[in-house]
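Undergrad: mind folding the following:
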Amino acid sequence: MEGIRKFDIKNLVLSIDKNYNRAVLDIDSWQDYLDCLCSEREYQKTAIKTAVIYLMSAKYSSINDLAEENYYLNEDIRTTYKTLPHFLRSLQMPNILSGVLDMATGSGKSFVIFGIAQILMSMGFVKRVLVLCPSLTIETELNKKFLELISKADLQSYIPEKFKKSLRITNANNTISANDICIENIHAVYSNTETSIDQSFINSGSDTLILSDEVHHAYNTSKDSDIKKWKEFVLNPKYGFKYHIGFTGTAYCGDDYFNDVFYRYSLRQAITDKVVKRVNYVDEETHENDYEKFQKILHNHNKSKTLYSGLKPLSIIVTSDINSAKILYEDFVDFLVSFTNDNKENVKNKVLIVTSHKDHKANVQKLPLVDDKNNPIEWIISVSMLTEGWDVQNVFQVVPWEDRAFNSKLLIAQVLGRGLRIPKGMNTQPSVRVFNHSSWSKNIRKIVDEILENEASITSSIIQSGTRAQYNFLLYKLNFDKVEQPKFNENYDEVETFDISQPLALITQDERVLKSISYIDTSNKIENVDYQIFKETKTITEVAAAIVNQYKRREKEANIRNLNNELVFNNGETEMDRLPSYDEIVAFIKASMESANIKGDKLTYANIEKINGKFTGLLRKKRSSAGFVNKVNAPEEIKTNQMAKSSDRYTAVKNGMVVYYSSDYKKELSQEELEILEFFSNELPGKQMKEINVYNFKTPSSVVVANKEPETKFIELLTRTSIAGRIDAWIKSRDTGFYSLKYILKRGSRPKEFNPDFFIKIGDNIAVIETKADNDVSKENYSKMVDARKYFSLLNEEMKKTNKNVRYAFNILTPKSYPDFEGKILDGTYFNGFNSELEIKLLEAFNNKNDN
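TA: The predicted structure is shown next:
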């Protein structure tokens, strides 16, 4: 069980033995050359020396030797890989001298690649070097850098006299000869056009060095057929390559760190050394819609323009796929046009979309120019996997638009990397703002922290063996298919009265509101930023005109209605007699606004929806219409022992969270887990670390972290001896992904999701509990309650049909109702029916109200 851990990625880096025969390898004579090449960047010099020693000191015949040596010296590696054969089998490029240099994006990998190539060829260890990369963009940048360095007279003058050679920078269009450094992208290697790869390298791999830039492409799965063959090419026996070094700033296969890294210059270290920008990202934030989010992104962008007025700051927005990028591009352009009052042509010149789609191919060529202050581009919209190879320095905001663009260590490291480079000539260390969304911020925080090596984190995982594993249990969840069938308006034949003589109760909302976002940076410093947010609005005349136009289009629908059951107006006239005029609607809206103390002539969308809802009766559709309905399949099983882990970092926990663990923790946790738990116990006050009698701690979770007071009080209730004796097991759910329920906040809107906080097993019954603060009366909580009750009622019906005895009850509880809940659990009548005080207040406040 990995459970609780520290972020010690550096402990997985393979150590190179620096005790070697200097007569075999004279790297010390290259010190002046390295000083000129790398200046004061000592980490680059160390990276070059380490790679040269590994390849040419004769200490190792292959990566297998290095891996075996480290396996017996490194406890962390032995913990990760239980046996040496397991470790060796997991190597990406076994049986050759291979390995990876993990260097933060923006730290100058190209200098290291060039230095290794020139030193090894000049010393005669290899005859030729093949530099591979994943794209033409990166190939172009490497070629430019290498030509600059090989032409730099003072650098070349520092090569020791006995090793001086004339080297050539070339590509695979030419035959690769001795003393050539060939730079090529992997697509050209496998293109249909004729290249010199085969004729240059067949049976000559033993004196060729391959240097793969952005090697994580070769190590990870890819849809690109050429990328898939990258590793196959290096290991192809017809070439017999012996030496291969990979370079990356994102040394992850998904979330797993590479196991063949032998040098690491981490992002955290690069930030500390002020080699790259600082990073700060969203810690707490809420927004109602994309319109509001766009405003915050624009505010951040304009703030960067103020702070760095001598430059032209750029913002990058990253999506997960091409279609998302296209949609976002159109929406964002429309937003900038309407919000800034700029014309569309000017805005389009400022926004560049970069994907692999043929329509955007020309845009890739524009990337090298975007830093130029005279270039109009300020915004770049890109697909996540196409964000590499841009040598762009003026990025001060990165926006992962959706969680799929930011949901693994690999993607996060790639996205962060786009904004790390410090502009030339800047003497201070600026920061890049990562505007991720708070709804999934908690889920990615652990990953971000691990990449940035921020701090310790405590992780709740599910115990799979031992005493408390018995508290795992089975849940059931409804499984739906969507089928198309006619929908019938059940309330159609009811007579209703339509009265616009009385004003409608509108929400007193200002067009502009102040909202705050909390950001956290790499030193755990919290920054609160205030934003003036303008709500989307329409004028009274626009709203009234839309209503009139809509019901005019539907006038003929009245002909199919039963004339005895029409809509009746307050003066006794029916829908067939008259409809309200445009002027009447305008007057009604103005009266409603005046009653709600709303000034001006603009309405927010929340009030527009309420007004539209008032006229719904006039705009009713025909008796039935085609639509999709949910067809219920047999309930599916959800096992608690398959619930994903959940982590909370120390900084977050110390700000008021409470950690619960069992009195048997020494038997349940590993040595590493015990050390972290001890660290938390020593650093946090006792009220935040609660040891629970193992006989009362009837949950399979290794530890339980409670976020707010309602959660802490409820866990204390569940672990009380009296209650613990009456329940079989319980589990605190994850915030996302384990057991989500849909709810509709307002009619016509997209469903939202929430995950109930607790599942409690009592015999065949399951209590599903959502905890809230006292008096948290909101439309959202009402919607959650109503839709969750419907859901579990339907689930209970399906359980009966399938002859299963399990029954579910859902409640929203607050601390005020905990004693009542406790009483019903103790007397065994809870499942006969229970209403909390908050639930009654929600019904009184919202039941029978217009859902619009």
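Undergrad: going forward, measure contacts and count neighbours with C-alpha atoms only.
TA: OK.
Undergrad: list of residues touching the longest helix along the chain?
TA: Secondary structure of the chain per DSSP state H: the longest helix is helix 779-801. Residues outside helix 779-801 that contact it (C-alpha atoms under 8 Å, 6 or more residues apart in numbering) are 477-478, 634-635, 741-745, 754, 805-812, 839, 842-843, 846.
Undergrad: let's see that with 6 Å instead.
TA: 743, 745, 807, 842 (C-alpha atoms under 6 Å, 6 or more residues apart in numbering).
Undergrad: out of these, who's nearest residue 535?
TA: residue 745 (18.7 Å; C-alpha to C-alpha).
Undergrad: OK, contacts around that closest one?
TA: So residue 745 contacts 780, 783 (C-alpha under 6 Å, 6+ apart).
Undergrad: assumed it was part of a strand.
TA: No - if the criterion is DSSP: H, G, I helix; E, B strand; the rest coil, then residue 745 is coil and not within a strand.
Undergrad: that one and residue 785: what is the separation?
TA: 11 Å (C-alpha to C-alpha, to the nearest Å).
Undergrad: leaving out sequence neighbours, find the closest residue to residue 637.
TA: residue 476 (4.7 Å; C-alpha to C-alpha, 6 or more residues apart in numbering).
Undergrad: one more sequence to fold, the one below, so I can look at both together:
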Amino acid sequence: MDDKENPIEWITSVSMLSEGWDVKNVFQIVPHEERAFNSKLLIAQVLGRGLRIPEVYRGNQPIVTVFNHDKWSSSIKHLVDEVLEIEKRIHSYPVEKKEDYNFALFQIDYEKVIEESREYLKEDEFELLKKGYITFSSQDVIIPEETEYETVITGIREKREYFVTQKMYPVEDVANDIFNRLYVFDQDAGTNYSEEWSKEKIIQIICQSLKEVKDKTGMISEGNSHKALRAFGVIKRKSSTFPRIVPKSKEPYKISSKKMNKNSLGGGSLRRDSTVFWDDYSITLGEETDIKLLKELEEDESLPRSAVIKVGNKYNFKTPLNVVLTAYEPERKFVKGLIKEDNAKAIDAWIKSLDVGFYSIEYSWRKGEHPKQGSFNPDFFIKTGNDILIIEIKDDRAYDGTAGDENQKKLEYAKAHFNRLNELQKQHKYYFKFLSPMSYDLFFKALRNKTYRDFKSELEARLKG
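TA: Down below sits the predicted model:
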């Protein structure tokens, strides 16, 4: 690979470039998924592969370009900065306060059981084709695209424009693919879609669809070819497997807030929308590096006013954590509600949970035609008497679109999980709530008036439809 005569230009690796892989002329890395680049170890390994220097270039500063997707580049930036020792981070963790705000939660382990269900489509699946065309997006063979580069050490950004050649297909090839899928489906399901939709008729539909977007290429882009396939809705497997989550153990077990792992926040996040909440305990309890950094942040006048918020009365800050870290405005506004004196009087203790680990709830849902499995960690646990309120915070539009479909399933599975816990133990009563800022005032009123058990937010009502 290090021989300049070697014709190989690209290497595809599963998840990471393995240990012992020692090619020295890597200058460009393209992670395909976030999980290939979402830990300090993986980042160090990936960067290390691209920072080796061929012998002929000894003495020069190596540069490796790593392409990240817009959706997750910002979420891993702090990890890159930590690997390169650029960004200071403040940490949140349980400390021993004079008032004991720790409490235990019951949890159940789950396993996935795979069930098989058969599914056939009805004859009316071609309703969308009655108009005579498929709604394509505009397309072209060559598209200008802009890429932004950021030098990690200096933070300097540079934009460059490239002209990218798109993958295009002949109309006949796409029509053949659709026809063949219809034919295979007919053989399995005993239908006659391939007789109703000949290749010529499919070509006519595709050509009309291209005409509707004033296409001049006479070809069909990869994205539009997928739209064409989806439009012929009978293209489905004869049977599909859908996972169903069932309890692994009938015996709930306890986890304590004392066992929470560290959470952290980079200084750069505070210049965007994140916040550190702290009180007098924060600068006397905890690790020296965090106390020192907290003092620096408090004195940093260049930070937004919302970045560092001191809780004036430590008795209103009823959490076992040294500091509380919030990622965006809805979380920040909720914590402000928790530390208001009238609301704090109605609370025994609360924690801001971790995004990963500590307390996780599994769920499954369908994204288009594909079953998906996931897990989420509720944002807050609030103890009042023997009741535990579990709060998942979202923005006010979290009921819309695909995200709304997924949140609906999160709500359904979480409700079932905590109802099961309420049946299996009597020590605590659990109440799960989906909340967004438009319902905060009503929620805290219900908390003060002890009517929270039946409280339902506007977001939850919309998710339930």
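Undergrad: overall similarity of the pair, as a TM-score.
TA: For these two chains in superposition, a TM-score of 0.76 is obtained (TM-score structural alignment, normalised by the length of structure 2); 449 aligned residues with a C-alpha RMSD of 4.3 Å.
Undergrad: what about the residue nearest to residue 637 of structure 1, which helix or strand?
TA: strand 474-488 (DSSP states H and E).
Undergrad: so what does that strand touch, helix or strand wise?
TA: If you count contacts as 3 or more C-alpha pairs under 6 Å, 6 or more residues apart in numbering; DSSP states H and E, strand 474-488 of structure 1 packs onto strand 624-639.
Undergrad: now the element after the strand it packs on, going C-ward?
TA: That would be, after strand 624-639 of structure 1 and using DSSP H and E, strand 646-649.
Undergrad: buried ones in that following strand, by neighbour count?
TA: 646, 647, 648, 649 (16 or more other C-alpha atoms under 10 Å).
Undergrad: likewise stretch 337-345 of structure 2?
TA: Under 16+ other C-alpha under 10 Å, the buried positions of stretch 337-345 of structure 2 are 337, 338, 339, 343, 344, 345.
Undergrad: and it, which stretch of structure 1?
TA: Mapping stretch 337-345 of structure 2 onto structure 1 (TM-score structural alignment) gives residues 717-725.
Undergrad: first-to-last residue distance for the matching stretch?
TA: With C-alpha to C-alpha, one end of stretch 717-725 of structure 1 sits 12 Å from the other.
Undergrad: which residues does that stretch contact?
TA: 696, 697.
Undergrad: ok, now stretch 551-562 of structure 1?
TA: Residues contacting stretch 551-562 of structure 1 (C-alpha under 6 Å, 6+ apart): residue 619.
Undergrad: can we see that at 10 Å?
TA: 492-493, 546, 566-567, 575-576, 579-580, 615-616, 618-623 (C-alpha atoms under 10 Å, 6 or more residues apart in numbering).
Undergrad: from the residues you listed, which ones fall inside helices?
TA: Secondary structure defined by DSSP H assigns residue 546 of the contacts of stretch 551-562 of structure 1 to helices.
Undergrad: show me where the stretch 151-300 of structure 2 has its strands.
TA: Using DSSP state E, counting those that start in this stretch, the strands assigned to the stretch 151-300 of structure 2 run over residues 157-165, 168-170, 219-221, 239-247, 253-256, 263-266, 275-278.
Undergrad: CSV for those, including distance to residue 97 of structure 2?
TA: Below are those laid out as CSV (distance: least, C-alpha to C-alpha, whole Å):
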stretch, distance to residue 97 of structure 2
strand 157-165, 45
strand 168-170, 64
strand 219-221, 62
strand 239-247, 36
strand 253-256, 16
strand 263-266, 18
strand 275-278, 13
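Undergrad: for residue 41 of structure 2, find the nearest of those.
TA: So among the strands of the stretch 151-300 of structure 2, strand 263-266 is nearest, using C-alpha to C-alpha, at 16.8 Å.
Undergrad: which non-adjacent residue is nearest residue 157 of structure 2?
TA: residue 150 (4.3 Å).
Undergrad: my guess is the one you found contacts residue 64. True?
TA: No - applying C-alpha atoms under 10 Å, one finds residue 150 of structure 2 not in contact with residue 64, separated by 11.6 Å.
Undergrad: of the two, who's got more company?
TA: residue 64 (17 against 13; other C-alpha atoms under 10 Å).
Undergrad: looking at structure 1, name the residue matched to that one.
TA: Match for residue 64 of structure 2 (TM-score structural alignment): residue 432.
Undergrad: now do the nearest residue to its match once chain neighbours are set aside against residue 418 of structure 1, distance only.
TA: Using C-alpha to C-alpha, 6+ apart and skipping residues adjacent in sequence, the residue nearest residue 432 of structure 1 is residue 396, 4.4 Å away. To residue 418 of structure 1, residue 396 of structure 1 is 9 Å away according to C-alpha to C-alpha.
Undergrad: returning to that earlier point: what about the next helix or strand after the strand holding residue 476 of structure 1, how far off from structure 2?
TA: Going down the chain from strand 474-488 of structure 1, the next helix or strand is strand 497-498, by DSSP H and E. Strand 497-498 of structure 1 differs from its equivalent in structure 2 by a mean of 6.0 Å after superposition (mean C-alpha distance after the TM-score superposition for structure 1).
Undergrad: structure 2: matching residues for the strand or helix carrying residue 264 of structure 1?
TA: Assigned by DSSP H and E, residue 264 of structure 1 belongs to strand 261-265. Under TM-score structural alignment, strand 261-265 of structure 1 corresponds to no residues of structure 2.
Undergrad: same deal with stretch 297-317 of structure 1?
TA: Stretch 297-317 of structure 1 maps onto no residues of structure 2, going by TM-score structural alignment.
Undergrad: pull up the distance across that stretch, start to finish.
TA: End-to-end distance of stretch 297-317 of structure 1 (C-alpha to C-alpha): 10 Å.
Undergrad: repeat that for stretch 293-309 of structure 2.
TA: End-to-end distance (C-alpha to C-alpha), stretch 293-309 of structure 2: 14 Å.
Undergrad: list the buried residues of that stretch.
TA: 293, 294, 297, 298, 303, 306, 307, 308, 309.
Undergrad: dump the residues you listed to a markdown table, plus distance to residue 396 of structure 2.
TA: Rendered in a markdown table, the data for those read as follows (distance: C-alpha to C-alpha, whole Å):
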| residue | distance to residue 396 of structure 2 |
| --- | --- |
| 293 | 33 |
| 294 | 31 |
| 297 | 30 |
| 298 | 31 |
| 303 | 27 |
| 306 | 20 |
| 307 | 22 |
| 308 | 24 |
| 309 | 24 |
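Undergrad: narrow these to those in helices?
TA: 293, 294, 297, 298.
Undergrad: ok, the last one to residue 89 of structure 2 distance?
TA: Looking back up the chat, that one is residue 298 of structure 2. From residue 298 of structure 2 to residue 89 of structure 2 the distance is 14 Å (C-alpha to C-alpha).
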